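Q: this is a predicted model, with the sequence first.
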Amino acid sequence: MTRLGDLERAVMDVLWDSVPAASDGVTVREVADALDGRELAYTTVMTVLDRLAGKGMVQREREGRAWRYRPAATREAHIAQLMLDALDLGGSRDAALVRFARSVTGTEADVLRSALAAEAGLAEPGRAEPDQARSAGAGVSGRIEEPRATGPALDEATDR
């Protein structure tokens, strides 16, 4: 997945924050107006949206002479994909997952446990429902990928 520059991220934040999933999207002018504190030229915003479309980050549809833009995926799906991409950077994926799991707060750990239980079909009483767990931690495909079983046990992986 493509990492975003500062301006691209600001434009995506506008889209994620203001475009409901059922919406037809927003125009370049609407995005430019939402970025009013940045004092950007209309053509700059148009170029950024065009590049984001080329990267597959936004979908666009012609409306007369203008385009309407909407995010191709949710913010959560984008972040989940970035996390998965980071795991693929090299080294021990298992060790990285264990270190990450040990670094989250208690509430975040509860969300992860619930999501994994829901994915396994073992939703625990008092935990988030499967749909809530999926939206909290699902990837672009809507599924939480399990660690690859290619290395030693997780505890051994972190000792290296």
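A: Arrived safely.
Q: only C-alpha atoms from now on, for both contacts and neighbour counts.
A: Will do.
Q: and the gap between residue 77 and residue 51?
A: 20 Å (C-alpha to C-alpha, to the nearest Å).
Q: how far away is the residue nearest the centre of the chain from residue 120?
A: By C-alpha atoms, centre = their mean, the mean C-alpha position of the chain lies nearest to residue 78, the distance being 2.0 Å. Using C-alpha to C-alpha, residue 78 is found at 23 Å from residue 120.
Q: and the comparison structure, right after this:
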Amino acid sequence: MPPDARRPAGALESEILRVLVAASEPLTPRDVQKRLAAPLSYSTVVTILTRMHEKGRAARYREGRSFRYAPLTDEASVAAERMSAALGAGTDRATVLRRFVAGLAPGDEELLRRLLEPGGDQ
């Protein structure tokens, strides 16, 4: 990523959440740092993990002088929270939803219709 390029909001948290979800056990910040695709500083990893813990997205377990972290949610749940927050921020919910549906990729509108039908989430 070029030095002047910025990641989208929540991208670092999503990357770290993917690492935690893929792990079979709670990880230290150093473990997380080693498993990330793109390099991040140790302090950045600690900051993101601390924020995730404060938001209730990661459990934190003390181990000596350090902590281990495990996921309390998954990426789909975080994305759904963000979508709900964006919808709640608008004053005209119908227009926000209409524009959201208009911007869906081909096939997603039909998937959304099926999910909205009774029993559609099974």
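A: Yep, it's here. None of the values given here were measured: they were computed from a predicted structure.
Q: mean deviation, the helix or strand harbouring residue 102 of structure 1 versus structure 2?
A: Per DSSP states H and E, residue 102 of structure 1 falls inside helix 93-103. Superposing on structure 2 and averaging over aligned pairs (mean C-alpha distance after the TM-score superposition for structure 1), helix 93-103 of structure 1 comes out at 1.6 Å.
Q: buried residues in that helix?
A: 93, 94, 95, 96, 97 (16 or more other C-alpha atoms under 10 Å).
Q: residue 26 of structure 1 contacts residue 19, doesn't it?
A: Yes. Residue 26 of structure 1 lies in contact with residue 19 (C-alpha atoms under 8 Å); the separation is 7.1 Å.
Q: more neighbours: which of these two?
A: Higher neighbour count among residue 26 of structure 1 and residue 19: residue 26, with 19 against 16, using other C-alpha atoms under 10 Å.
Q: can you classify residue 121 of structure 2 by secondary structure?
A: For residue 121 of structure 2, the assignment made with DSSP: H, G, I helix; E, B strand; the rest coil gives coil.
Q: state the distance from it to residue 56 of structure 2.
A: With C-alpha to C-alpha as the criterion, residue 121 of structure 2 and residue 56 of structure 2 are 25 Å apart.
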